[in-house]
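> For reference, the sequence and a predicted model appear below.
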Amino acid sequence: MMERYSKYKDSGVDWIGEIPEGWKTTAIRHVLQLHSGSALPDDQYDAEGDFPVYGGGAIRGRANQCNVQGQTVIVSRQGATCGTTRFIGGNAWITEHALIAYFLDAMYNKRYFAYVLHAMNLGNLSMTAAQPGISASIVQNQHTPVPNHIEQQAIADYLDEKTAAIDAAVADVERSIELLNEYRQSVISEAVTKGLDPNAPMKDSGIDWIGQIPAHWLMLYPKKLFALRKDRAHADDQQLTASQKYGVISQKHFMELENQRVMSVITGSDILKHVEAGDFVISMRSFQGGLEYSYETGKISSAYVMVYPFTDQTYSEYYRHLFKTLNYIQALQSTSNLVRDGQALRYSNFTQVYLPVPPLNEQQGIAKYLNDYTNSIDSLIAQKQSLIVRLKEYRSSLISECVTGKVKVPGVKED
């Protein structure tokens, strides 16, 4: 446990709370002024440029000119990253999507106040609109703790070291998740195209994306396995939501999982479509993430195309895994030169990709094997994702505790 200061006083500022007796508080406008960056014309971007170009989020590109020199701090002023703070270590171009901090005195440590702005959760100050936005004046009217410049330096140095270690740990965990997802994908791809018997005789499928398949498997035209569902929504159908993350589930369940509301469809059933559990939905993102499996029965937007297995030799759970493999998705992409980000695939694209057809009992066995195996991988991934959340929460907590003086960083001496 870190050491605390010997005496505290009330700062009079809710987000700061008590501060060490020797510290003071002041309005941010007395420490720095915030001004918008400047737009950079498209023809001024240069991949080989000397200076990074920052928008509201990460680096947007490079340029051969800069509008800030030396160290500075920027605050994202709009969009999903609104309120995010970034310390800039050298010359750069800052676009109009960020606010630039101009410090009023060289005694103010820019790295310390970058951490202060981070601790303030500036995104909470954004103005409600179609796109969140933050005002420089609102930020400047907030109050900040102000230790002496020696303590500012010590706190900044300590947090640089500790946050770098946390960030490295997060990066390691994120990389392990990437590897697990790659392994998960390889397990699925191997099982749905090669089966579970490593000693089974093989044959050439005649299809590039499949390659070799067990000799007793078939390759069939999709229309021999799946039909196009054209049913209009039933009066008692629940509203469904399609997503690559969850497949097709009820809108209510989706909102619970995502902790957010989505637009409800209030219209006649004549422009909505009926979906049965076990159907597959072709969405506008299917060329990126494959077909979505419907776990529930209900109604969905007419913008989607539904297909369903109509033979007793087609097991949906097997094809649920197949339709999410990278090779299958690439095969879908190859069916049209017109497929671009944001453009929907059509039923005609789906029917062009020949499909492997193992015997029904093998389809069922493969599906059960993959359900069990991927569940164990998904559980491990979830544990790692939870660890990332805890690491990031600890990072934020550590910053807040240090910049408000709740703990005394090593090397600081009280007067």
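Yep, that arrived.
> CA only for contacts and neighbour counts going forward, please
Noted.
> Just checking the distance from the lengthiest helix in the chain to the centre of its chain.
Assignment by DSSP state H gives helix 149-194 as the longest helix of the chain. On the basis of CA atoms, centre = their mean, to the nearest Å, helix 149-194 sits 14 Å off its chain's mean C-alpha point.
> The next helix-or-strand element following that helix - contacts with which helices or strands?
Where DSSP states H and E defines the elements, the next helix or strand beyond helix 149-194 is strand 202-204. Helices and strands touching strand 202-204, by 3 or more CA pairs under 8 Å, 6 or more residues apart in numbering; DSSP states H and E, are strand 212-214.
> Point out the other helices and strands that the strand it packs on packs with.
If contacts are counted by 3+ CA pairs under 8 Å, 6+ apart, strand 212-214 sits against helix 149-194, strand 202-204.
> As JSON lines, the ones you listed with mean neighbour count would be great.
Conversion of those to JSON lines gives the following (neighbours: other CA atoms under 10 Å):
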{"stretch": "helix 149-194", "mean neighbour count": "17"}
{"stretch": "strand 202-204", "mean neighbour count": "13"}
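> a markdown table for these, including distance to residue 93?
Formatted as a markdown table, the helices and strands packed on strand 212-214 follow (distance: least, CA to CA, whole Å):
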| stretch | distance to residue 93 |
| --- | --- |
| helix 149-194 | 23 |
| strand 202-204 | 56 |
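> try it against this one:
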Amino acid sequence: MTGTALSGNKYSEYPEYKESGVEWLGNIPTTWIKAKFTHYVKIRHGYQFREHDFVDDGAKIVKITQLHPSGFLDLNNCSFVLESRVENFQNILIKEKDILMCLTGGTIGKIIRVTKVDEPLLQNYRVGHFSSANDIIIDDFVFYLMSSSVVYDQINFLVRETGQPNIGMEDFGDMSICIPSPDEQHKIADFLDHETAKIDTLIAKQEKLIDLLKEKRQAVISHAVTRGLSSNTPMKDSGIEWLGEAPEHWVVSHMDYVLNAIGDVDHYMPKSADTGIPYVMTGDLTEFASSINFEDCKQVCRKDYLKLSKKIKSSQGDVIMARYATIGTASYIDVDREFLVSYSCVTIKPNPSKCLGLYLFYYFKSHAFTQGIRSQVNSNTQDNVGVNDLKKVKVVLPPLTEQLNIIEYLQSIICKLDSLSKNAQLAINLMKERKTALISAAVTGKIDVRNWLKH
């Protein structure tokens, strides 16, 4: 009755149910009432401030992207309007315990309960305020109601696809909800506060584990490609400030010395084609090209592909590296297929007599390379690094046989670390499913928590 995420649960049901007449609500407890959403929930809309409203300092405007799921308000990169405007917009001031929802874009349906706010803040038009409209429903119950899959599924059903996905205030009017007595609402809210906090704590621990595994992964790679695998290897000063010592038999050189070619395509954005050659952009990159979803990439016609790939053509064994914004993001090409790399990336072709492509890929993930590339970044406008700058970056390389040994070692260790991370992420996903199922079951009366006691 409460879904697979709560199967075998310890919660009892209400003694009697009645038909709600609404498919997504199903049966509800006989003492609960079915109602239209806006009869009991008050909705306020944000204001669409224009360019001429903004000033250098004043009252802050907070966008939905600045609201952290924990309720924290990220006050960095705020826009401002005159303090005098605050008096005219009292209805859209953000206050403690406010319930906010994104009404448009990719995060539509994102729900936030503000837990702390140090000063009055103005929100923009993409955010909706939700609160109790009368004494029959309490704000804490409204928050959990808005967080339930019942409401979220209805929101998805009501989303308009006119340009950017959005949902209007009036669309909430006919949404059906079920409401228990205020005393039961308090009990349900207390129960969910307690139980979801426990789940959130477990999720936070798994997220911390994933972060630690990422740090371990980075450290293992950095150590292997700059110090080698043996602790007994004689060391020497590499002559690279940010690297320090390196094995004395390793070669220190500029990137250009170990490459056959490095380059990017013409800085020209080709038109999209219904079918054709995949045009891979920075956001499409994965660690290994075999994991890139080429079908979802922009497609370009063969004529544009041939024209743009004249300077350099990516092929198996090469490394792709982003050179704008997310500088250093690398992808090793482990597939033999045609695709075009955007001019926001460079294609790097290693000299196989000096450096293996896969080793170079791992080197790009090291702290040594990250620091080396930073010294070449042009930050005048958008962070970027040119092809000639990349050639000047210093690298430290072992002999080819040692590169192979390091690659095999890293693949083994990384596989184990990634497996642990994957299991942690699966656990997080299951806990999030359980949290949503628990909230939905409680606010629709599928479980009875009236006798619940905090332990």
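Perfect, thanks for sending it. None of these values were measured; they are calculated from a predicted model.
> Any idea what the TM-score is?
The TM-score (TM-score structural alignment, normalised by the length of structure 1) is 0.87; 400 aligned residues with a CA RMSD of 3.0 Å.
> quick one on the thing from earlier: do you know which of the helices and strands packed on strand 212-214 of structure 1 lies nearest residue 408 of structure 1?
Comparing those by their distance to residue 408 of structure 1 (CA to CA), the top pick is helix 149-194, with 8.4 Å.
> In structure 2, what stretch matches that closest one?
Aligned by TM-score structural alignment, helix 149-194 of structure 1 corresponds to residues 182-227 of structure 2.
> Have a look at how far, on average, the longest helix of structure 1 is from structure 2.
Aligned to structure 2 and superposed, helix 149-194 of structure 1 gives a mean residue distance of 0.8 Å (mean CA distance after the TM-score superposition for structure 1).
> elements contacting that helix?
Counting contacts by 3+ CA pairs under 8 Å, 6+ apart, helix 149-194 of structure 1 packs against helix 110-119, strand 212-214, helix 316-322, helix 326-333, helix 360-403.
> Kindly recompute the last result at 7 Å.
Applying 3 or more CA pairs under 7 Å, 6 or more residues apart in numbering; DSSP states H and E, we find helix 149-194 of structure 1 packed against helix 110-119, strand 212-214, helix 360-403.
> Can you tell me which of the ones you listed is most buried?
Among those, the stretch with the highest mean neighbour count (mean count of other CA atoms under 10 Å) is helix 110-119, at a mean of 23.
> tilt between that helix and helix 149-194?
Interaxial angle of helix 110-119 of structure 1 relative to helix 149-194 (axes from the mean of the first three to the mean of the last three CA atoms, to 10 degrees): 60 degrees.
> what does helix 110-119 of structure 1 rub up against?
Here helix 110-119 of structure 1 makes contact (CA atoms under 7 Å, 6 or more residues apart in numbering) with 72-73, 85-87, 152-153, 155-156, 396, 399-400, 403.
> one step back: and the helices and strands packed on strand 212-214 of structure 1: which comes nearest residue 6 of structure 1?
Checking those against residue 6 of structure 1 by CA to CA gives helix 149-194 as the closest, at 15.1 Å.
> Strands along the stretch 1-150 of structure 1, start to end?
Counting by DSSP state E, counting those that start in this stretch, the stretch 1-150 of structure 1 has strands at residues 8-10, 18-20, 24-27, 32-36, 51-54, 59-63, 72-76, 85-88, 93-94, 98-103, 143-146.
> so how far is the first residue of stretch 213-220 of structure 1 from its last?
Using CA to CA, to the nearest Å, one end of stretch 213-220 of structure 1 lies 13 Å from the other.
> And that stretch, what's buried?
For stretch 213-220 of structure 1, the buried set under the neighbour-count rule, 16 or more other CA atoms under 10 Å, comprises 213-214, 217.
> start and end residues in structure 2 for that stretch, please.
The alignment of stretch 213-220 of structure 1 onto structure 2 (TM-score structural alignment) spans residues 246-253.
> Next up, the contacts around the aligned residue in structure 1 for residue 419 of structure 2.
In structure 1, residue 419 of structure 2 lines up with residue 379, judged by TM-score structural alignment. By CA under 7 Å, 6+ apart, no residues touch residue 379 of structure 1.
> Residue 379 of structure 1 and residue 314 of structure 1: what is the separation?
From residue 379 of structure 1 to residue 314 of structure 1 the distance is 29 Å (CA to CA).
> just residue 268 of structure 1 next, same as before
Distance from residue 268 of structure 1 to residue 314 of structure 1, by CA to CA: 33 Å.
> The two: which is more packed in?
Taking neighbours as other CA atoms under 10 Å, residue 268 of structure 1 and residue 314 compare with residue 314 leading, 20 against 9.
> which position in structure 2 aligns with that one?
Using TM-score structural alignment, the partner of residue 314 of structure 1 in structure 2 is residue 355.
> Leaving out sequence neighbours, find the closest residue to its match.
Excluding the flanking residues, the one nearest residue 355 of structure 2 by CA to CA, 6 or more residues apart in numbering is residue 258, at 6.1 Å.
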